[in-house]
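Colleague: How does the following fold in three dimensions:
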Amino acid sequence: MMNNLFSIFDPSTNIFNLSLNWLSTFIGLMFIPTSFWLIPNRHFFFWNFINNKLNNEFKTLLKNNKFKGSTFIFISLFFFILFNNFLGLFPYIFTSTSHLNMSLSFSLTLWLSFMIYGWINNTQNMFIHMIPQGTPNILMPFMVLIETISNIIRPGTLAVRLTANMIAGHLILTLLSNTGINMPNYLIIILVFIQILLIILESAVAIIQAYVISVLSTLYSSEVN
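Modeller: Sure, this is the predicted structure:
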């Protein structure tokens, strides 16, 4: 029972001795509209509307960032996570974002990039962030320790937040579906209705988690400028 339950998160499942599960990460490329390069239509305008909204919001969060176009990396991160979260809701498609080795890879890479850039180019600004304004002298060593720890665990919290939310929803859906085998017909109808509501909830979680990760990454990058 437990092996069957958690096998949906097993990346080692293979076909012809080839581990093809991680290829699901690239299926999101199929969602890039081909009409993006052709005559503009509703699909193009909807895609462009989302891009513009995200770009304006990330520019506000980045404040006076001197690097033009730096918002595009966070827009790309948003769509990358969004596609992978949504694809995991389809049957027989591996959810790569439910694994720490995927979510920790991009969160740790971004965090290390911000830290290396900040400490090399804006050392004084990085030290200022260690001690909040108005902190009493006696509390300064403790504040430095607390801020350092909170800074170090940032990539871990980003990764765990995404992974935990993806795993939790999938486990609930799997557990409920396994209980439907021994149910009478009138209860199966209720179960299907509950499953539909959970799928809608999971779709919302997929969007929210992609947005939260990209916004938090933007906020972390704004601190090093």
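
Colleague: From here on, just use CA atoms for contacts and neighbour counts.
Modeller: Will do.

Colleague: quick one: terminal-to-terminal distance for stretch 15-27?
Modeller: Across stretch 15-27, the terminal residues are separated by 17 Å (C-alpha to C-alpha, to the nearest Å).

Colleague: Report the buried residues of that stretch.
Modeller: Using 16 or more other C-alpha atoms under 10 Å as the test for burial, stretch 15-27 gives N21, S24, T25.

Colleague: one more to line up against the first:
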Amino acid sequence: MSMSLFSMFDPSIPTLPFPLNWMSTFLGLLMIPLMFWFIPSRLIMLWNDTNKNLHHEFRLLLNKNPGATSIFIPLFLFILFNNFLGLFPYIFTSSSHMSMTMSLALPLWLSFMIFGWFTNTNHMFGHLMPQGTPPALMPFMVCIESISNIIRPGTLAIRLAANMIAGHLLLTLLGSTGPYLSTLPMNLLMLTQIALLCLEFAVAIIQAYVFTILITLYASDVN
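Modeller: Okay, the predicted model is just below:
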């Protein structure tokens, strides 16, 4: 039962002679560029307003390097796009898999750490010792801060993947009971599924925002 329950999150299941699960990651290349060939529309204005708001939000966290928002805005939109695609039936949610989330979190965190330790070593050492720490607790604080820094990419990847899996798994479990229910429980189940789907829309936005904000905060720590 557990194998069939979690099989929807396995990217190795082929639907044709070749696997198509990861195809959802590249669907945006077929849809998004079309809007740039037309005169400005509400969709383009919404897109521009979104970019401006995100740039303003991330710039507050990157006072010394406001141009770095050009990295984090596409990251936010990329995660958001993949989260939304997973809400459609029979589309694999690539952001629910650890190989996807870790490949986003680990290279970014590692690049920030390498840049910080090579260009601003004293500042990075200062982060290991919070100001006002008693001398007796200094060795323990260094260990705690070092461990908390090392596990950052793992917590980022697990947070995004777990939140995307949890909602989809709950929808799957509730939907699997539908054929065995009578009319009244079926109607209640449908209303519950609709409410959960609306919640998943919110989770898709929030998790993309949280992932990007935390990466931005990690980048601001190295300056």
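
Colleague: Would you give the TM-score for this superposition?
Modeller: With the length set by TM-score structural alignment, normalised by the length of the second structure, the two chains reach a TM-score of 0.96; 223 aligned residues with a C-alpha RMSD of 1.3 Å.

Colleague: Between the buried residues of stretch 15-27 of the first structure, which sits nearest R42 of the first structure?
Modeller: Distance to R42 of the first structure across the buried residues of stretch 15-27 of the first structure (C-alpha to C-alpha) is lowest for T25, with 26.2 Å.

Colleague: wait, what's in contact with the closest one?
Modeller: Listed by C-alpha atoms under 8 Å, 6 or more residues apart in numbering, the contact set of T25 of the first structure reads N84, S96.

Colleague: And M190 of the second structure? What does it align with in the first structure?
Modeller: M190 of the second structure maps onto V192 in the first structure, with residues paired by TM-score structural alignment.

Colleague: Now for its match, how many residues are close by?
Modeller: Per other C-alpha atoms under 10 Å, the neighbour tally for V192 of the first structure reads 14.

Colleague: which SSE is it in?
Modeller: Using DSSP states H and E, V192 of the first structure maps to helix 185-222.

Colleague: That helix vs the second structure, mean deviation?
Modeller: Its aligned residues in the second structure lie a mean 0.4 Å from helix 185-222 of the first structure after superposition (mean C-alpha distance after the TM-score superposition for the first structure).

Colleague: Can you spell out which helices and strands pack onto that helix?
Modeller: Packed against helix 185-222 of the first structure by the contact rule (3 or more C-alpha pairs under 8 Å, 6 or more residues apart in numbering; DSSP states H and E) you find helix 42-62, helix 71-87, helix 100-121, helix 154-179.

Colleague: so the longest one matches what in the second structure?
Modeller: Using TM-score structural alignment, the residues of the second structure aligned to helix 154-179 of the first structure are 152-177.

Colleague: The second one too?
Modeller: Applying TM-score structural alignment, one finds that helix 71-87 of the first structure aligns to the residue range 69-85 of the second structure.

Colleague: distance between the matching stretch and the chain's centre?
Modeller: A distance of 8 Å separates the centroid of the chain from that of stretch 69-85 of the second structure, by C-alpha atoms, centre = their mean, to the nearest Å.
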